Structures are given as structure tokens and as C-alpha cells.
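In: model the following, please.
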Amino acid sequence: MKNNHLLISVFTFLLAAFFNVASPQAQTIKLLGGNTLNGAVNGTILGGATMALQNSNDFDPLRVGLGGGTLYGLTVGIYDISEASKGQQYYVSGTFNDGDNSTILVLLDTFYGAAGGAVIATSFNLIANRSIEEGLQYGAGIGAWAGFGFGLVDAFVLAERAGDFQSSASGAAPPRSGLLTIRDNQSGYLIGLISPSAYKLPEMDNDDISIRVATAIDFVNLQIQL
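Out: Purely as a prediction, here's the structure:
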């Protein structure tokens, strides 16, 4: 059993090292895999939002969302690969967040929309003395779809990519890092407030290795450019 755990640990280390190699092949795999995974998660969330709006226990929207989201992520991965400069790190800066692929911006904007919709709808229901559960359910469902729609515009119309930064002046402002960003270009620091994030975490259970996607909200994000 100890040998199995050792082999799993070594395999996980080599896998992580492989995906972080600074080579065109590794960059291609990273963009394709990251976008596909984000797309699958995004599609599943939208499937759940559809179930909430339909007030249904039918899991067909989840199935369709997972399949459609996977194909969407794969397509965006191919797009990102075509946009990436050979030998350079791919980078996307959106309205509220930055990432190393396009679908992460859409995914995080979907989270923003779901959370914001739930809060707004629940607030109205509290004022009207109506069901809080309904406010959460329908608000999150509508907000998730609205956030997804904005995320597509954010990622493919409004966002700046690595090439945009390289072609701009060297003194360009640092990227955004949250709903509220405080920056000082002279001293080189940036403080981002309330920034949702998505993390891909490897998990080991006996002889199985899986990837778990965890979401979190960074209330304060400090960056210092030396």
C-alpha cells in the first residue's frame, strides 16, 4: 500500500511538471485541457440554473449542460491555441478577473451573475414578504445565465490578451483583479477587492487520481510589481 501511494505521488508530481513545462506542446495541452474542464463545469452550472428556472427535478439539463459545455470548452481551447504566441505564456485580462485561458473569465462571470442574482432576488422577496427560497432559486438561475452571457462578451470582446499588453506602451496599467481595484502605477502595487477564483485541485483516493474544481472568493488580493 505504501508503494502504491509513493507511485501515485510521483505520478502526480510528474503530471504537474508536465503541464507546467514552458514549451509549445505543453502550452497547447494546458489551453485545451483547461478550457475543456472550465467549459464542462460552466455547462453543468447552467444546467442546474435551467433546472432551477423550470422548478424541475429532471436531470436532463445537467446532462445536456455537461456535454454542451465540454464541446464549448474544447472549441474555445482551439481558439485560444490559435491566438497564443509561440513560446509565450497565454494571458487574458477581463473586466473583473484575469486568467490563463478564455473560459475561466466566462466561468467566473457566471459565478458573479448567480451570486448577484440570488442576492438581488432574495432582497426583493424580503421586502415583499415572499419566499426566500424562491428568491434564491430563481435569482441564481437568471443570474447564472445573465453572467454567462456577459462572460462571453467579456472574454471575446472586452478582454485584453498578452499580445495587446505587449503592443501597448511599457507603462500600461496593471490588469484588473476584482470588483474594486486600487492601483498605484508609480509604486507598482495593486489591491483587488472581492475577486472570485476557481482552483483545480488534484485528489488521491487509494489508487484513484481525480481533479476537483473548487471555488472561492478572495476578499483581498495584493500584487506588487518590483
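In: switch to C-alpha atoms for all contacts and neighbour counts from now on
Out: Noted.
In: next, count neighbours for P196.
Out: Neighbour count of P196, defined by other C-alpha atoms under 10 Å: 20.
In: where along this structure do the helices fall?
Out: 2-19, 24-54, 60-83, 102-127, 132-153, 162-167 (DSSP state H).
In: the second one - contacts with which helices or strands?
Out: Using 3 or more C-alpha pairs under 8 Å, 6 or more residues apart in numbering; DSSP states H and E as the contact definition, the elements that helix 24-54 packs against are helix 2-19, helix 60-83, helix 102-127, helix 132-153.
In: as CSV, those with distance to Q223 and mean neighbour count would be great.
Out: Converted to CSV, these look like this (distance: least, C-alpha to C-alpha, whole Å; neighbours: other C-alpha atoms under 10 Å):
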stretch, distance to Q223, mean neighbour count
helix 2-19, 25, 13
helix 60-83, 26, 19
helix 102-127, 19, 22
helix 132-153, 24, 21
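In: residues near P202, how many?
Out: Neighbours of P202 under the rule other C-alpha under 10 Å: 12.
In: next one: it from S210, what distance?
Out: Separation of P202 from S210 (C-alpha to C-alpha, to the nearest Å) stands at 6 Å.
In: one more to line up against the first:
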Amino acid sequence: MSKLPSASEQVYREVKERILSATLPGGELISEGEIATEMGTSRTPVREAFLRLEAEGWMRLYPKRGALIVPVADGETEHVLSARRLVESDAARTVVRASEGVRAQLTTALRANLDAQRAAAEAGDVAEFSGLDADFHGLIVRAGGNPLLTAFYVSLRERQRRMTARSLARDPRQLQSIIDDHTMLAGLIESGEAARFEEAVDAHMRRVHGLPPSDGDGAR
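Out: Sure thing, here's the model as predicted:
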């Protein structure tokens, strides 16, 4: 029989989802009491959840004041994007060198994900969309077939989700431009253009997260 999550686990999942979806933005101060009241529980499971979130680096606890949602650190976006670009570009090159069947299978999965992205965008569901965005890029990495790189990329997924949700909160019009970029990236995979994919995914990530173009981007 399946075991229902504890109250602490429920609070942890809910508050973490709010952080990752940017519903609770970096810099916001929340209290145990308000979360306990909202979720209909005592303060003890909330305190346990907060301690867990602090250990993971999402919160900073201040006795008698509350919990601060830790903002994205200076330079973190650039570092995450650099790591993602290297791993994803390597996976794309591997897929392109593989059989047409491997490439076709990945393209089919990417287009199914794009359909779900369009549905989430139409519904205005930013939390769902940011998860699908991370999954889109994750599909490419997994198709590369390197379990070590896949595990590393998965470790970046939560940071990626949060960064995307934060960017969409600043400018919801990016929903459609992200879908357009993803459609182009899927097409480059399908046509076997690994070099163009590497350039395009770098430019795409920088646009989404408000970073200046890297050297040479201006010509694209």
C-alpha cells in the first residue's frame, strides 16, 4: 500500500514548488505561521520543511523574523547556462552522429513536448510551462546516452525551472518566443545540424534569461 506523505513532506513540496515556479520570488520573507495557517497544519511540520529547504539552499532562516527566499545569486545564471550549453551541445552532436532512427525518435518526443508547451501557454500556466521547458532540454540530453552527463543535467533542472519562471514573470510575452525557439531547435536536431544547434541554443538561453549575447551571437 502507498504511504501518504507526512505533513512536513506536503509543506516541503508545496513551498518548494512555489519557489521553483517563482510564485515565491527571491527576496521575499515568509513566516511559519502564515504557511501553517494556509495549509491547515501546525507550525512543527512547517518548521521541519523550512529547515530542509534551508539545507538545500532555497531559504535562509532568521529566528523570530521568518524565512527569506534566497534570490538567484550573482553570476549563477551565467554559470548554469554555460554548463547547460556544454552538456546539451554534446548530446546534440551525439544524436546527430547516431542513426536516423535515434534522431527521429528524439524529434517525435520534442514535438510532443512542444504540443504540451503550447497548451500550457494557452492556459497561462507558467509553472507547468517552466517544467515542460526544462523537460524539452532534458530530452535532448538523455538522447545523448551519457548517464553521467544526464545525471549532472538533472541536478540543474530545479535551478533551470526557477530561472525560467522568473524570466516569464518579468515578461510573459516570452512564452511564445520560447516556443518558437524550441521549434527551431527541434528542427535543427531533425535536420542533423549540430553546429547550428549549438549556436542557436546558446542564443536562446541568453535571450530567455536576459544575458547579453556571447561573442559572435550578434551575427545570428
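In: any idea what the TM-score is?
Out: Once superposed, chain against chain, the TM-score is 0.32 (TM-score structural alignment, normalised by the length of structure 2); 120 aligned residues with a C-alpha RMSD of 5.5 Å.
In: dump the helices and strands packed on helix 24-54 of structure 1 into CSV; add distance to A162 of structure 1 as well.
Out: Below are the helices and strands packed on helix 24-54 of structure 1 laid out as CSV (distance: least, C-alpha to C-alpha, whole Å):
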stretch, distance to A162 of structure 1
helix 2-19, 20
helix 60-83, 10
helix 102-127, 12
helix 132-153, 18
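In: mind checking which of these is nearest G163 of structure 1?
Out: G163 of structure 1 sits nearest to helix 60-83 of all those, at 8.9 Å, using C-alpha to C-alpha.
In: distance between that closest one and the chain's centre?
Out: Here the centre of helix 60-83 of structure 1 is set off from its chain's centre by 13 Å, with C-alpha atoms, centre = their mean, to the nearest Å.
In: what lies in contact with it?
Out: Residues from elsewhere that reach helix 60-83 of structure 1 (C-alpha atoms under 8 Å, 6 or more residues apart in numbering): 28, 31-48, 50-51, 101-103.
In: now a ChimeraX select for only the buried ones of the residues you listed.
Out: Command for ChimeraX, covering only those of those found buried under the criterion 16 or more other C-alpha atoms under 10 Å:
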select :28,31,32,33,34,35,36,37,38,39,40,41,42,43,44,45,46,47,48,50,51,101,102,103
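In: residue boundaries of the helices in structure 2?
Out: 7-20, 32-39, 43-55, 76-97, 100-123, 126-143, 147-170, 174-190, 194-208.
In: nearest to G66 of structure 2, out of these?
Out: Between G66 of structure 2 and the helices of structure 2, the shortest separation by C-alpha to C-alpha is 6.8 Å, and it involves helix 32-39.
In: mind listing what's buried in the closest one?
Out: Neighbour count says helix 32-39 of structure 2 has E32, I35, A36 buried, by 16+ other C-alpha under 10 Å.
In: so can I have TSV of the residues you listed showing distance to G101 of structure 2?
Out: Formatted as TSV, those follow (distance: C-alpha to C-alpha, whole Å):
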residue	distance to G101 of structure 2
E32	52
I35	50
A36	52
